[in-house]
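> Fold the following for me, if possible:
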Amino acid sequence: EDASPRKSAWGLLVAGGLGASLLALHAVVTPFVMPALRRVCLPFVPATSAQIENVLQMLRGRRGSLVDIGSGDGRIVIAAAKRGFKAVGYELNPWLVWYSRYSAWRDGVHQNTKFYISDLWKVSFSHYTNVVIFGVPQMMPQLEKKLEEELQHNARVIACRFPFPCWIPDHITGEGIDTVWAYDLKTSKRETECLKMTSGTEF
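As a prediction, this is how the structure comes out:
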């Protein structure tokens, strides 16, 4: 006579455990899957040691604030903070932001770093003088237009993996996927007609 209540109790425990597991899996996986569902996907691909070194090379002699657009696990922000920059990272994935904050604390640079969970298209970068972006080809035309409208003339933009379509870089270093392009807005020239053709792209 006691078998049915016991079976019901075990059934509830199993169902509850399965539900909790699925909920936890959803919480972990969703931040990584959602960017892929956006029209322009900025996937998380960790920066290589060579890429970080090339970015730091482009920052030599520079001062002021720095922002990494799509900061991932925070490697660029932390490396820049170790070089004396007040560095900020914007990242859509909350798990990566939390990990970045932990890494900055672990490396002793948490006072010079900040990480925000935010969509790059909803942020103004007007008060930054150094900008780093690991982009994808589909987003570069619109991002080029956004940065040109927002940044001051003394800003430097450092693009990794893919260059901007219209700006002419002032410096290039690295090879293959480790290539880095640096653009000084006060000297970089762009092909106006090219920008007009790409400015109508929607994201």
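
> CA only for contacts and neighbour counts going forward, please
Fine.

> Tell me, how many residues neighbour residue 30?
Neighbours of residue 30 under the rule other Cα atoms under 10 Å: 11.

> Relative to residue 179, how far out is it?
According to Cα to Cα, to the nearest Å, residue 30 stands 31 Å off from residue 179.

> Residue 127 now?
26 Å.

> Name the residue in those two with the higher neighbour count.
Neighbours per residue (other Cα under 10 Å) separate residue 127 from residue 179, with residue 179 holding more: 18 against 14.

> ok, so what distance separates that one from residue 185?
Look at residue 179 and residue 185: by Cα to Cα, they are 19 Å apart.

> now the lengthiest helix in the chain: how far from the chain's centre is it?
For the chain, the longest helix by residue count, based on DSSP state H, is helix 3-33. Relative to the centre of its chain, helix 3-33 is centred 34 Å away, using Cα atoms, centre = their mean, to the nearest Å.

> One more sequence to fold, the one below, so I can look at both together:
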Amino acid sequence: MDTFSSIISALFFVLGISALLSIVITSWRNGISPMPTSALVRHAAMAELRRIGGITNLVEAGSGWGMLALQAAKINPAWNIIGIENSRIPLAVSRVMACWSSVRNVSFLRGDLYKYPYGKADVVICYLFPGAMKRLDPLFREELTAGASVISICFALPGWTPDRIVTCRDMYRTKIYIYKK
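Below you'll find the predicted structure:
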């Protein structure tokens, strides 16, 4: 192997290790790693979005790799969709996928999902863990306007009564909780 190839290989190795460390450190801080939503669960969540109607602004809290936001952007180009993520690598992947896709109504922001102003969101969709849902509860109660919806994949929003619970046909029988404020 020549010197140039060795340098390029070493560079990719260092970048790969750096990316992995970035994900591990952010996952440790968050208490969970970014997990993509399976195709079956995404399909069921999109069906629920279609049922809601009247959506202008949709926020994916903790957008991870951007799968939910990108799928939603494809089903209705009139929706303004924002994905909030604090992990740099999944955020970068989301942004690249948004650029490569044909959708133009989605943007991904680096930020803290607990500090995002949810007041203009018609729908918040999320696939988070129970601790995050507990922390979001008071924010949603305070900031979401009457009639806004929350779609939570896998984990219920404590203290809220879902309008619907959808059980997906995946191997985990994943539940999707749909709430209306």
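
> Superposed, what's their TM-score?
For these two chains in superposition, a TM-score of 0.83 is obtained (TM-score structural alignment, normalised by the length of the second structure); 170 aligned residues with a Cα RMSD of 2.4 Å.

> Next secondary structure element downstream of the longest helix of the first structure?
The C-terminal neighbour of helix 3-33 of the first structure among helices and strands, as given by DSSP states H and E, is helix 49-58.

> helices and strands around that following helix, which ones?
In terms of contacts (3 or more Cα pairs under 8 Å, 6 or more residues apart in numbering; DSSP states H and E), helix 49-58 of the first structure is packed against helix 75-82, strand 156-160, strand 180-184.

> Next, the buried residues of the first one.
Just to be clear, that refers to helix 75-82 of the first structure. Buried positions in helix 75-82 of the first structure, judged by neighbour count with 16 or more other Cα atoms under 10 Å: 75, 76, 77, 78, 79, 80, 81, 82.

> what's the counterpart of the second one in the second structure?
Pointing back at residue 76 of the first structure there. In the second structure, the residue paired with residue 76 of the first structure is residue 68, using TM-score structural alignment.

> Does that match touch residue 37 like I think?
Yes - Residue 68 of the second structure lies in contact with residue 37 (Cα atoms under 8 Å); the separation is 7.2 Å.

> Spatially nearest residue to the aligned residue in the first structure for residue 22 of the second structure (excluding sequence neighbours)?
Matched by TM-score structural alignment, residue 22 of the second structure corresponds to residue 31 in the first structure. Nearest in space to residue 31 of the first structure, with sequence neighbours left out and distances taken as Cα to Cα, 6 or more residues apart in numbering, is residue 93 at 5.2 Å.

> What's that neighbour aligned with over in the second structure?
Under the alignment (TM-score structural alignment), residue 93 of the first structure maps onto residue 87.

> Against residue 105 of the first structure, how distant is the residue most central in space within the first structure?
Nearest to the geometric centre of the first structure sits residue 70, at 0.9 Å (Cα atoms, centre = their mean). Here residue 70 of the first structure is placed at a distance of 20 Å from residue 105 of the first structure (Cα to Cα).

> Chain neighbours aside, what residue packs nearest to the alignment partner in the second structure of residue 119 of the first structure?
Under the alignment by TM-score structural alignment, residue 119 of the first structure pairs with residue 112 in the second structure. Excluding its sequence neighbours, the residue lying closest to residue 112 of the second structure (Cα to Cα, 6+ apart) is residue 86, at 6.0 Å.

> That neighbour contacts residue 110, doesn't it?
Yes - contact between residue 86 of the second structure and residue 110 holds when scored by Cα under 8 Å: they sit 5.1 Å apart.

> quick one: which of those two has more around it?
Neighbour count, other Cα under 10 Å: between residue 86 of the second structure and residue 110, residue 86 has more, with 18 against 15.

> residues contacting that one?
By Cα atoms under 8 Å, 6 or more residues apart in numbering, the contact list for residue 86 of the second structure reads 26, 62, 110, 111, 112, 113.

> Nearest to residue 44 of the second structure among these?
residue 62 (18.7 Å; Cα to Cα).

> can you tell me which residues contact the closest residue in space to the closest one that isn't next to it in sequence?
Across the structure, with Cα to Cα, 6+ apart as the measure, the residue nearest residue 62 of the second structure apart from its sequence neighbours is residue 85 (4.9 Å). Residue 85 of the second structure sits next to 61, 62, 63, 64, 91, 108, 109, 110, 111, 112, 113 when contact means Cα under 8 Å, 6+ apart.

> Tell me the one of the residues you listed nearest residue 128 of the second structure?
Minimum distance to residue 128 of the second structure across the contacts of residue 85 of the second structure is 7.0 Å, recorded for residue 62 (Cα to Cα).

> show me what contacts the closest one?
Residue 62 of the second structure makes contacts with 83, 84, 85, 86, 113, 126, 127, 128, as judged by Cα under 8 Å, 6+ apart.

> and the last one, which of the three is it?
Read that as residue 128 of the second structure. What DSSP: H, G, I helix; E, B strand; the rest coil gives for residue 128 of the second structure is coil.

> ok, the aligned partner of it in the first structure to residue 98 of the first structure distance?
Alignment note: residue 128 of the second structure maps to residue 135 in the first structure; criterion TM-score structural alignment. To residue 98 of the first structure, residue 135 of the first structure is 21 Å away according to Cα to Cα.

> between those two, which one's more packed in?
Remark: of residue 135 of the first structure and residue 98, residue 135 carries more neighbours, 20 against 15, as counted by other Cα under 10 Å.
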